[in-house]
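Asker: compute the structure for the input listed below.
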Amino acid sequence: MNSKLLESSRRVEDAVFDVTVNAGDGYMLPLKKGQILRMIDVCGNQSGDVQIYNQHDKTERYNANNTITAQANTMIELGTVIRSNRNNPMLTVIADTCGEHDTLGSGCSAEGNCVRYTDKTRYMHSCRDTFVRTLQDFGMSKRDQTCNLNFFTKVILDDTGRLEFADGISGPGKYIDMRADMDVLFLLSDCSQLNNPCNDYNPTPIRMVVWDE
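Answerer: Alright, predicted model coming up:
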């Protein structure tokens, strides 16, 4: 048995909230301390880019350095405590059927698309644009963008410091459960990247389900 994997006994029928976010869309989900969030990779191998904020003080937000340093691991997996820029716990992974999720790769952007896939992709969808549009609905701006997590995605860091996307780590119905350790705003961009083969050039939905404590 893979020690990184653990199924949950929670039933979707008992959830207090359930939303499916289509590829290319963004969604800001408020979570109260103690609530459980399940992200579901509906069709498989779909990257869910996420930024996280303290509901009551948006200057406190997810920080990759503190999260990686505290666990001495660049991946988000079972037992990981996702930490803020003030080193406070924000979310804890309590169940996971995928196994590993990325903290290193930045969300796709117009500039990044040009560098990786030529200038022809400049005006294609990007997660950075989705983040900005969604933040504006909550009185925030592009200055409030922070580190992002990439759920259902794995970026390999080799001995030379080179980063490379790993294909096919997730599958239809794979999920991750996280308990909110403070009141948070959980901002999802369901990546509509058409140039990366990790999703077989076919972006698909991500479902978010919430239970009370």
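Asker: rest of the way, CA atoms for contacts and neighbours
Answerer: Noted.
Asker: how close does the closest residue to W211 other than its chain neighbours get to C147?
Answerer: Leaving aside its chain neighbours, W211 sits nearest to A15 (4.6 Å; criterion: CA to CA, 6 or more residues apart in numbering). Per CA to CA, to the nearest Å, A15 is found 29 Å from C147.
Asker: compare these two (neighbour count), which wins?
Answerer: The residue with more neighbours, out of A15 and C147, is C147; 19 against 15, by other CA atoms under 10 Å.
Asker: circling back: quick check: the residue nearest to W211 touching R38?
Answerer: No. Using CA atoms under 8 Å, A15 makes no contact with R38, being 9.8 Å away.
Asker: intersection of neighbour lists for these two?
Answerer: 209-210 (CA atoms under 8 Å, 6 or more residues apart in numbering).
Asker: other residues contacting the longest helix belonging to the chain?
Answerer: Looking across the chain with DSSP state H, the single longest helix is helix 127-136. For helix 127-136, the external contacting residues (CA under 8 Å, 6+ apart) are 24-28, 49, 107-110, 141-142, 144-145, 187-192.
Asker: sequence B follows; please return its structure for comparison with A:
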Amino acid sequence: MSTTVEEVLVPSREGRGVYVKKGQLLDIVDVVGHQVGDIVAWYRKDPSEYMSPTHTVSCNQSVVLKTGSQVFSNHRNPVFTIVRDDVERHDIIVPCCDRERYLNDYGLPDHAHCLGNLEQARDLLGEDYELHGETAWNVFMHNRVQPDGSVVTDPAAHEAGATITLKAHEDLVVLLSACPQDLTPCNNFNPTPMLLRVIDEG
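Answerer: Just a heads-up that it's a prediction; the model follows:
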């Protein structure tokens, strides 16, 4: 029988984190609907090994993640297996948004951003770890690569309660940003909360 170990609400436009043990499940839940999350993870025993979207593309020979897919580390070891995926549309080719994204593209130096949210989540856990935007996986983000190579961001079409469930292959630190982007369609221009749920399968 599965047991919920911890639930953490990730407020809109903020970040939170959890510790996930090897073999545990992690639910990432869109509470309201149409929301994108940015996730980073690293090994507790060796922080130099971390979840890597680019290595995941290489190992899977695909930019598509869905139920049954594995997410890999920078040493090409499995970090997660996706055991449930209500959405099966995610982005692993662009970094999370950062201060420069809003400053350079919109002239907004003080807009909330995912990298800052992830730093907030790290600090709330008391971790000392240097974060980089290119190591984030953009969960539920609907980016399309066009035949000419351009990338188009579509509105997230999933509804309230949409969930992806990940099985951890090692003891991990996991951080999630409820993406604050309100200037493109990725969150339907309306950022909302998300939920992290750690589960023992039993």
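Asker: TM-score for these two?
Answerer: The TM-score (TM-score structural alignment, normalised by the length of structure 2) is 0.91; 199 aligned residues with a CA RMSD of 1.8 Å.
Asker: circling back to that earlier point, and the helix or strand following the longest helix of structure 1, which stretch of structure 2?
Answerer: Following helix 127-136 of structure 1 in sequence order, the next helix or strand is strand 149-151 (DSSP states H and E). Using TM-score structural alignment, strand 149-151 of structure 1 corresponds to residues 137-139 of structure 2.
Asker: quick check: the matching stretch compared with structure 1, mean distance?
Answerer: When structure 1 is overlaid, stretch 137-139 of structure 2 sits 0.7 Å from its aligned residues on average, using mean CA distance after the TM-score superposition for structure 1.
Asker: okay, now Q46 of structure 1: neighbour count?
Answerer: 32.
Asker: name the nearest residue to the residue nearest to the spatial centre of structure 2, ignoring sequence neighbours.
Answerer: By CA atoms, centre = their mean, structure 2 has its centre lying nearest to I39, at 2.5 Å. Excluding the flanking residues, the one nearest I39 of structure 2 by CA to CA, 6+ apart is L176, at 4.5 Å.
Asker: what number of residues lie near that neighbour?
Answerer: With other CA under 10 Å as criterion, L176 of structure 2 counts 32.
Asker: quick one: map it onto structure 1.
Answerer: When structure 1 is aligned by TM-score structural alignment, the residue opposite L176 of structure 2 is L188.
Asker: which stretch of helix or strand covers that match?
Answerer: Using DSSP H and E, L188 of structure 1 falls within strand 184-190.
Asker: same deal with L29 of structure 1?
Answerer: Per DSSP H and E: L29 of structure 1 is located in strand 26-31.
Asker: check I39 of structure 2 too.
Answerer: With DSSP H and E as criterion, I39 of structure 2 is part of strand 37-43.
Asker: quick one, helices of structure 1?
Answerer: Going by DSSP H, structure 1 shows helices at 64-71, 110-117, 127-136.
Asker: sorry, back to before: wait, the residue nearest to I39 of structure 2 sits on S12?
Answerer: No. Look at L176 of structure 2 against S12 with CA under 8 Å: they stay out of range, at 11.2 Å.
Asker: ok, now which ones touch the match of L176 of structure 2?
Answerer: Neighbour list for L188 of structure 1: 26-29, 48-51, 131 [criterion: CA under 8 Å, 6+ apart].
Asker: mind listing what the spatially closest residue to L183 of structure 2 that is not a sequence neighbour touches?
Answerer: Using CA to CA, 6+ apart and skipping residues adjacent in sequence, the residue nearest L183 of structure 2 is F189, 6.1 Å away. Residues in contact with F189 of structure 2 (CA under 8 Å, 6+ apart) are 181-183.
Asker: for the buried ones among those residues, write the corresponding PyMOL selection.
Answerer: Buried subset of the contacts of F189 of structure 2, written as a PyMOL selection, criterion 16 or more other CA atoms under 10 Å:
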select buried, resi 181
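Asker: return the member of the contacts of F189 of structure 2 nearest to D148 of structure 2.
Answerer: Taking CA to CA as the measure, D148 of structure 2 lies nearest L183 of those, at 24.1 Å.
Asker: re earlier: matching residues in structure 2 for the strand holding L29 of structure 1?
Answerer: When structure 2 is aligned by TM-score structural alignment, the counterpart of strand 26-31 of structure 1 is residues 15-20.
Asker: now the matching stretch: how far from the chain's centre is it?
Answerer: A distance of 11 Å separates the centroid of the chain from that of stretch 15-20 of structure 2, by CA atoms, centre = their mean, to the nearest Å.
Asker: what residues does it touch?
Answerer: 8-10, 26, 114, 117-122, 124-125, 168, 171-178, 196, 198.
Asker: rewinding a little: of the helices of structure 1, which approaches A95 of structure 1 most closely?
Answerer: helix 64-71 (17.0 Å).
Asker: just tell me the aligned range of that closest one in structure 2.
Answerer: Going by TM-score structural alignment, helix 64-71 of structure 1 sits over residues 53-60 in structure 2.
Asker: superpose on structure 1 and give me the mean offset of that stretch.
Answerer: Compared with structure 1, stretch 53-60 of structure 2 is 1.5 Å away on average (mean CA distance after the TM-score superposition for structure 1).
Asker: in that stretch, what counts as buried?
Answerer: By neighbour count on 16+ other CA under 10 Å, the buried set for stretch 53-60 of structure 2 is 53-57, 59.
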